[in-house]
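Peer 1: Structural data only, the sequence is not supplied:
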C-alpha cells in the first residue's frame, strides 16, 4: 500500500475526499446506479405516480432507504415520506443546489442490485390520450357534448 504524503492530506483537506463516479452520484442524489431499486422523476412525484410500485419494491427490499429531491415542495414529498414511515424505511431529503437532476425519488440499498429496469412507466389513460392527440380544446368539447 502506498504511503500517504503531505500533499495528499492537503488535497483532501482542500477539496474533500476522492469520490467514485461523481457524475453518477450527482444524477442519483448521492448514490450509485448499481444500488438503485426504483426511480421516479420529479413530475411523477408531483403527480403521485408510482406510489403502488414504490410500496411493492419497499416490501421486496426491507433494508432499503428512500432519497427524495429537496427541490420538490414538501406537500408533494409527504405521501412518499409517510409510505416509507409506514414500512420503517429511512428517508433522506437531498438538497444540493449545485447538482441538477430530473429525478425526484430514489429507492436504494447499500449494496449492488444491478436492476435493469428501474424506471416507473406511466400507463396511458383515455383522458391523457385524448388531451395529447386532440389537444385541450377537443378534450373539453368531449366532456360537454350532449348525451344521447
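Peer 2: Received it, and whenever you're ready, just let me know what you need. Remember, it's a predicted structure, so these values are computed and weren't measured experimentally.
Peer 1: Only C-alpha atoms from now on, for both contacts and neighbour counts.
Peer 2: OK.
Peer 1: Kindly indicate whether the residue nearest the centre of the chain is helix, strand or coil.
Peer 2: Geometric centre of the chain, nearest residue: residue 105, 2.3 Å, by Cα atoms, centre = their mean. Under DSSP: H, G, I helix; E, B strand; the rest coil, residue 105 falls in the strand class.
Peer 1: Not counting sequence-adjacent ones, nearest residue to it?
Peer 2: In space, residue 105 comes closest to residue 68 once its chain neighbours are excluded; the distance is 4.6 Å by Cα to Cα, 6 or more residues apart in numbering.
Peer 1: Measure how buried that neighbour is and give me the count.
Peer 2: Per other Cα atoms under 10 Å, the neighbour tally for residue 68 reads 25.
Peer 1: Need the three-state assignment for it.
Peer 2: What three-state DSSP gives for residue 68 is strand.
Peer 1: Verify the stated contact: it with residue 102.
Peer 2: No: contact criterion Cα atoms under 8 Å: residue 68 and residue 102 do not qualify, at 11.5 Å.
Peer 1: if I pick the residue nearest to residue 105, what's in contact with it?
Peer 2: Residue 68 is in contact with 29, 77, 91, 92, 93, 94, 104, 105, 106, counting by Cα atoms under 8 Å, 6 or more residues apart in numbering.
Peer 1: can you list those in CSV and add distance to residue 9?
Peer 2: Output for the contacts of residue 68, formatted as CSV (distance: Cα to Cα, whole Å):
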residue, distance to residue 9
29, 27
77, 40
91, 33
92, 30
93, 31
94, 28
104, 36
105, 35
106, 34
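Peer 1: another one to put next to it:
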C-alpha cells in the first residue's frame, strides 16, 4: 500500500515516467522500431527523393505519417498532397530539431515492424542520391595510353 501511495505521489510531482525519452524525441514522439521510412529535412528538399516517396508511399498500407513542424509551409503542402493522394493520414508534430539532419518526415506503424533500413536514400537508392566516383587514370596510365 505504501509503495502504491509513493508511486502515485511521484507521478503527481514528476509526471508519468517515459520509456526511452531520447529516442522518442528523435523520432518525433514514436519509437525507432515502429518506423517504416524516414526523411531528413535536407532530403525533403531533394526533388528526386520526393518523387521516390511518391512512388513508394503506397507500399506501406497501414502507415501513418509524422511530419516535423520545422518543415517550411510550401514543402509541407507538397508532402500533404502526396500523402492525401495515397490516403495516408498524417500528423504535424511539434519539434525543436531544426538542423538539416533532423528527421522531417516519418512513415510509422501502430506497432513494431523492425525495419532494418528506414532512411529513404538507403532503402530506395537513386542515381542522384548516390555519389558517383570516377577513377582517375594513374600517371603511368596517362603516359602510355
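Peer 2: Ah, there it is. Please read these numbers as outputs of a predicted model, since none were measured by experiment.
Peer 1: what's the distance between the residue nearest to residue 105 of structure 1 and residue 103 of structure 1?
Peer 2: Separation of residue 68 of structure 1 from residue 103 of structure 1 (Cα to Cα, to the nearest Å): 9 Å.
Peer 1: which neighbours do these two share?
Peer 2: Shared contacts of residue 68 of structure 1 and residue 103 (Cα under 8 Å, 6+ apart): residue 29.
Peer 1: Endpoint to endpoint, stretch 36-45 of structure 2 covers what distance?
Peer 2: End to end - Cα to Cα - stretch 36-45 of structure 2 spans 20 Å.
Peer 1: Tell me the buried residues in that stretch?
Peer 2: The neighbour-count check on stretch 36-45 of structure 2 (16 or more other Cα atoms under 10 Å) flags 36, 37, 38, 39, 40, 41, 43, 44 as buried.
Peer 1: what range in structure 1 matches it?
Peer 2: Counterpart in structure 1 of stretch 36-45 of structure 2, with TM-score structural alignment as the criterion, is residues 37-46.
Peer 1: any idea how far that stretch is from the chain center?
Peer 2: 4 Å (Cα atoms, centre = their mean, to the nearest Å).
Peer 1: likewise stretch 96-111 of structure 2?
Peer 2: For stretch 96-111 of structure 2, the distance to the chain centre is 4 Å (Cα atoms, centre = their mean).
Peer 1: returning to that earlier point: now, the buried residues of stretch 36-45 of structure 2 that are in strands?
Peer 2: In strands, judged by DSSP state E, the following of these are found: 36, 37, 38, 39, 40.
Peer 1: In a markdown table: those residues, plus distance to residue 60 of structure 2.
Peer 2: Below are these laid out as a markdown table (distance: Cα to Cα, whole Å):
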| residue | distance to residue 60 of structure 2 |
| --- | --- |
| 36 | 8 |
| 37 | 9 |
| 38 | 13 |
| 39 | 15 |
| 40 | 19 |
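Peer 1: Considering those, which is situated nearest to residue 111 of structure 2?
Peer 2: residue 36 (10.9 Å; Cα to Cα).
Peer 1: Next up, the contacts around that closest one.
Peer 2: Counting by Cα under 8 Å, 6+ apart, residue 36 of structure 2 touches 60, 63, 106, 107, 108, 109, 113, 115, 118.
Peer 1: likewise residue 118 of structure 2?
Peer 2: With the criterion set at Cα under 8 Å, 6+ apart, residue 118 of structure 2 makes contact with 35, 36, 37, 38.
Peer 1: are any of the contacts of residue 36 of structure 2 buried, and which?
Peer 2: Looks like these have 63, 106, 107, 108, 109, 118 buried, using 16+ other Cα under 10 Å.
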